[in-house]
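> build me a model from this:
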Amino acid sequence: MEWMTGALCARADPDLFFAVGTAGPTLREELAAKRICVRCPVLRPCLAWALDSGQAHGVWGGTNAEERAALRRRRGPGAPRAPLSTAAH
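All right, here's what the predicted structure looks like:
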């Protein structure tokens, strides 16, 4: 996971990427984390790793847990890893 050394989140508050809750301040923190992700040079490998390793919490590769679950469903079980769209959320 050499890509992690270039991640912008490594220089940010980790609590921003793992906010607890579903409303108010949590949503603001999630959006702030995603703004960091959008500028990150390792967004794609981060998202691919989060999908492949089944990360169920936090913001990874510009996505939250629900967005990654939807991406995994679209890929289907046993599907080969394909390039992912990394449009900003």
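
> C-alpha from now on. contacts and neighbour counts both.
Noted.

> and the helix ranked longest in the chain, how far from the chain's centre?
Using DSSP state H to define each element, the chain has its longest helix at helix 25-39. Between the centre of helix 25-39 and the centre of its chain there are 10 Å (C-alpha atoms, centre = their mean, to the nearest Å).

> check which helices and strands that helix sits against.
helix 14-17 (3 or more C-alpha pairs under 8 Å, 6 or more residues apart in numbering; DSSP states H and E).

> buried residues, the helix it packs on. List them.
16-17 (16 or more other C-alpha atoms under 10 Å).

> this one as well, want them side by side:
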Amino acid sequence: MSDTTRLPGAFEHHWSWQVEGACRTVDSSVFFHPTNERGAAAKHREQMAKSVCARCPVLAQCRQYAIDVREPYGVWGGLTEDERRVLLARRRRRHSRAFA
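Prediction:
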């Protein structure tokens, strides 16, 4: 489940970028894996999702949103949940070294 405590609130300007997303015209199943999807099928679906993201005018906003709220599922801003997890772990390590 997403951590909604990090959401910016009900201010329209925080959410308006979503109406410009290239994903709005694509079936959401491209971005979220079905139960037990593995291997080549998962890679293919992820590549399809990333190709939509690659042409999206709000890719940066989408990626930042997914990182800010620690979105646990799906491809957001061109990154899978695993890629976002790795990115966050790297940031935490950098941050902890900076204050060590």
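
> and the longest helix of the first structure, how far from the second structure on average?
Helix 25-39 of the first structure, aligned to the second structure and superposed, deviates on average by 0.8 Å (mean C-alpha distance after the TM-score superposition for the first structure).

> residue range for that helix in the second structure?
Mapping helix 25-39 of the first structure onto the second structure (TM-score structural alignment) gives residues 41-55.

> helices of the second structure, residue ranges please.
For the second structure, applying DSSP H gives helices covering 12-15, 39-54, 59-68, 81-98.

> any idea how far apart the tips of stretch 57-76 of the second structure sit?
From its first residue to its last, stretch 57-76 of the second structure covers 13 Å (C-alpha to C-alpha, to the nearest Å).

> and that stretch, what's buried?
For stretch 57-76 of the second structure, by 16+ other C-alpha under 10 Å, it's 58-59, 61-63, 65-67, 70-76.

> residue closest to the middle of the first structure?
The centroid of the first structure falls nearest to Trp60 when counting by C-alpha atoms, centre = their mean (1.8 Å).
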